[in-house]
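Participant: Next come a sequence and a model predicted from it.
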Amino acid sequence: MDNQFPSKKGPSFCSFRYVLALFMHSCNVVVMAQRMCLSLTMIAMVNNTNLRGLPNTSTEDHPGYIKNPVYDWSPDIQGIILSAILYGTFIIQIPVGYLSGIYPIKKIIGFALLLSSLFSLFIPLAAEVGETWIIACRVLQGISQGTATTAQHEIWVKWAPPLERSSLTSISLSGFLLGPFIVLLVTGIICDSLGWPMVFYIFGACGCTLSLLWFILFYDDPKNHPCVSINEKEYITSSLIQQVSSTRPSLPIMAIIKSLPLWAISFSSFAYLWTYNILILYSPTFINSMLHVNIRENGILSSLPFLLAWICGIIAGHAADLLSSKNVLSLTAVRKLFTAMGLLLPSIFSMCLLYLSYSFSSTIAFLILANATSSLCLAGTLINALDIAPRYYAFLKGVTAVIGMTGGIISSTLTGLFLSQDPESSWFKIFLLMSAINVISLIFYLIFAKAEIQDWAKEKQHTQF
């Protein structure tokens, strides 16, 4: 039925919905920049070769560090500061997923992005006051970012025609992949030339600007947007007429818990973020232990996987929509295909890192491919909840995100423990466990995943007799 829409009103990259996807892409780039920049600025903020033992001390006596206060934070404190934003993001997922189906998305995302940017501006001041303040600032920033990243999924319930869901979602979500690439490239340069506080000021100012533009450009419903053409409004509303309800019924909690397709999405999200966190967080460590390059070269090499992942994610979204619209594969088969590639290929290339990397170039190639191919899940399991329950999409994304982030937290913790025991040979255990989790989750997904609206998500199921 989804393939019966008039072709003349079909996908158009000049339409406002694609402009909206690109704008969301930019917002996600800035969100990831604000999230990840501290990982690199921490090197400049904590300089153990200068003023060791003097807490919260500025190196104003050294001309090269006039704008670079240096703090004596222990490795434990540094770890808490870096991870604080993840805990803020984690705790807000499900509440925001529920509330975004009730309250206006324009206000939720706009204020969340603005608050995240303001907290970014406050970080240098918070660091000067003390580590407790910067930890609190990062937790609150994580809550703000978790609100924005979860609530944005509700946008495509009313803005994305079924035949364009993969394309629009992949464009917007690929900002999470381009953001780290930009951060790894420019943060070091900003720190060297302007001082590390300017990193937070620049990314914070960019976020404030985007949040103001958000309030101007975005409308919750395309029918009310003055910049959307009449043809585009008709195409969007007609394609979604059987899937979007004007009312939000109470959540069918028991039906959701019993839904095997939803559990398939949850387990595959667990595996995806397990893999993602290992490859993203520990790629610099792997490069350092295997290739022994300097930190500048490490930063450049660590950024390359994000660039290819960004490209792969966008291509995957368009390819998925093309396969579905041309009736080459059913939508369920499309979701399973891209999920399979997104979970299996990183496992294969990770094992190649251990057994087939005989040179510098081969090691980098396999590392880039392992990171990049995981983004194929953008056209698979990461959008699948919209297929099975568009009315509860944001809430289900919050639930699956919590399960997925649990996998990410566990994997990063276990990887750190493995490496602390044996930095060289532990990579075999790390990649083998990752591959096993990916395969097991994928088998469950291939058996139980669906791409049709489930009975419990249909409006007729909530009629009162």
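Facilitator: Noted; the coordinates are in hand. As the structure is a prediction and not an experimental result, all values here were calculated from the model.
Participant: C-alpha only now, for contacts and for neighbours.
Facilitator: OK.
Participant: For the residue most central in space within the chain, pull up the helix or strand it's in.
Facilitator: Closest to where the C-alpha atoms of the chain average out (CA atoms, centre = their mean) is residue 176, at 4.7 Å. Using DSSP states H and E, residue 176 sits in helix 175-194.
Participant: this is the other structure I want to compare:
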Amino acid sequence: MAKTNFGLLVTARIVMGFFQAATFPTCLHAWSIWAPPAERSRLVSSSFAGMSVGNFLIFPLVGLIVDMLNWESVFYLSGAFGLLWSIAWVVLIRNTPNDHPCISEHEREYIKSRVGRPLERPWPLKSILTSLPVLVIFIAHVSDNWSTYSLTALAPIYISRVQGFDLKSAGILSALPFIVRLLVTTVWGWVSDFIIKRTKARLCVRKISSSLPLAVAGISLCAVAFLGCNTWPVIALLTSSVGVLGMTTSGHCSSYLDVTGSYSGVIFAITNTLISAIGFLAPQVAGALLPDNSLENWRNVFLLAAGISVTGSLTFALFATDKTEKWAQEENSKEEKVENGQPMLEKVPEDQQVSSSTSLEC
């Protein structure tokens, strides 16, 4: 389409965005049904880490593929991987533990005993739109995505045009932040669940997981703004500012499940629709601030991203909660109990507990 007509190219991009928009809300809704509260951080982190894997692979691969083949090959290969993933999803994914043929009865009962039944009543749209906890999560999510989108789009340009690296080297260096983010996302997800299980301090973990990385990213970007052509300190700070944001999957991303329960998928879809506009706005605003590649203009881009990160950090630290909203709770039957705002059945004895991420039989 790019070779045929510019209008067709734009149309293709819109269609891609429309269909890909369902991916993250679907994953989050799946975890609202499949993820026991004690395993949410690491399970949400494991799926969201895929974004870092994709970014980590695509940056160096684009430079290599274009250098070895041609630019069209980048899109052919990306499309092929997308098709393979779609086939795997259709074959492997089921709506509920009851529907899945590849898990043991023990694991099925373990999940059902800890995760409430999905709510089937109409969406409480007014309550969702006027919920302070949802707004707080939204602000933190905006702050996270603004920095991520800005740096994803602009870091290769900054590294190549301002710091003076060629395309291949810029691609490899631009991938570094996402290697760090992948490691941070995965490791911190496990650490978060361990701390929550040992201390029951879920709210404290959620606040640290979002407020701390957003603050660190903001400070790092402020430093980048004034370092000028000190290349390796700049690259180190860009790497840390994106990498540390991997902690947020155990923060505001997991808070969707804590606060909104079975509605987390639909609420994430609403908020992510608004936030996705940032994927368009962040590079556009940066472009408006960059009439040329002078360090002064780049400083404004980094300071804006830093200010938004710090705003999200303070908002989440002051106002975040881990309590399930009343409109997201279901009426519990007599044999059910409530723990941390989540409907629960009688607990499985400790010596019989298994992780929901194991015991596959197929």
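Facilitator: Cool, the structure landed. Since the model is a prediction, treat every value here as computed from it, not as a measurement.
Participant: if we can go back for a sec, report all helices and strands that the helix holding residue 176 of the first structure contacts.
Facilitator: With contacts taken as 3 or more CA pairs under 8 Å, 6 or more residues apart in numbering; DSSP states H and E, helix 175-194 of the first structure sits against helix 16-45, helix 197-217, helix 295-325.
Participant: could the ones you listed be laid out in TSV, adding distance to residue 429 of the first structure and mean neighbour count?
Facilitator: Listed next are these as TSV, based on distance: least, CA to CA, whole Å; neighbours: other CA atoms under 10 Å:
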stretch	distance to residue 429 of the first structure	mean neighbour count
helix 16-45	25	22
helix 197-217	36	20
helix 295-325	22	21
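Participant: will you turn those helices into TSV that also has distance to residue 367 of the first structure?
Facilitator: Putting these into TSV (distance: least, CA to CA, whole Å) gives the following:
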stretch	distance to residue 367 of the first structure
helix 16-45	20
helix 197-217	28
helix 295-325	7
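Participant: So for residue 151 of the first structure, which of these sits nearest?
Facilitator: helix 16-45 (11.7 Å; CA to CA).
Participant: What span of the second structure is that closest one aligned with?
Facilitator: Per TM-score structural alignment, helix 16-45 of the first structure has no counterpart in the second structure.
Participant: what's the answer for stretch 379-389 of the first structure, then?
Facilitator: So stretch 379-389 of the first structure sits over residues 250-260 in the second structure, by TM-score structural alignment.
Participant: so which of the helices and strands packed on helix 175-194 of the first structure comes closest to residue 238 of the first structure?
Facilitator: It's helix 16-45; of these, that one is closest to residue 238 of the first structure (CA to CA) at 14.9 Å.
Participant: between the helices and strands packed on helix 175-194 of the first structure, which one is nearest to residue 167 of the first structure?
Facilitator: helix 295-325 (4.3 Å).
Participant: Which residue in the second structure aligns with the residue nearest to the centre of the first structure?
Facilitator: Using TM-score structural alignment, residue 176 of the first structure lines up with residue 51 in the second structure.
Participant: How about residue 110 of the first structure?
Facilitator: So residue 110 of the first structure corresponds to nothing, using TM-score structural alignment.
Participant: what's the spacing between the host helix or strand of residue 110 of the first structure and its chain's center?
Facilitator: Residue 110 of the first structure is located in helix 105-129, with elements delineated by DSSP H and E. Put simply, helix 105-129 of the first structure sits 18 Å off its chain's centre (CA atoms, centre = their mean, to the nearest Å).
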